[in-house]
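Engineer: Show me how the following folds:
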Amino acid sequence: MSRVVNVRVAMDVIKATCAKHAFRVSAVETLVSGGTRVVMLDPRDADAFRILMKDKLIEGAVTRSASHMARQWTPSHHRR
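Structural biologist: So this is what the prediction gives:
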């Protein structure tokens, strides 16, 4: 179960929906390719969010901003 949901919905709609249904969100990111990437804290919240947004889901690959890579650790910092 993935906690990530990519949707064609404005940020304010996502915030309102998550507040209304008490979904716990880890991160929200505007996608370069259009739409929004939402990462939930709980996979069950993500599944419920997918059901609510079923007509607005983005299927397949999306293009994220290069700035999201700046938050990633370099391979040398990963614990083994």
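Engineer: Please count neighbours and contacts with C-alpha atoms only from this point.
Structural biologist: Noted.
Engineer: residues touching residue 50, list them.
Structural biologist: For residue 50, the residues meeting the contact criterion (Cα atoms under 8 Å, 6 or more residues apart in numbering) are 5, 57.
Engineer: measure it to residue 26 for me?
Structural biologist: In this structure, residue 50 lies at 16 Å from residue 26, with Cα to Cα, to the nearest Å as the measure.
Engineer: this one next, for a side-by-side:
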Amino acid sequence: MSRAMNLKLPEATVRKRCTEGGVTISAIEPLPSGGTHLVCMTGTGAETMRGLLSDHLITGIVKRFPFFRA
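Structural biologist: You can find the predicted model right below:
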């Protein structure tokens, strides 16, 4: 399973929820259409976040910014 997911939540909310869930973030970036692209450090962490944020997952293809650097 992928460690990456796209969420219909602002970055600050995603960071807070990851901290609350004890999940370490590998990469995080905003999406052009709104929302956040999240990559967790482990597959287990990603599964945890998918469970916690299942109502906020974006399905399908999502456009991302080219060459985004935080």
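Engineer: Surely residue 39 of structure 2 is within a helix?
Structural biologist: No - under the criterion used here (DSSP: H, G, I helix; E, B strand; the rest coil), residue 39 of structure 2 is strand, not part of a helix.
Engineer: ok, for it, nearest residue in space, not its chain neighbours?
Structural biologist: Of all residues beyond its chain neighbours, the one nearest residue 39 of structure 2 is residue 4 (4.1 Å), with distances taken as Cα to Cα, 6 or more residues apart in numbering.
Engineer: Could you check how far residue 56 of structure 2 is from residue 8 of structure 2?
Structural biologist: Residue 56 of structure 2 sits 5 Å away from residue 8 of structure 2 when distances are taken as Cα to Cα.
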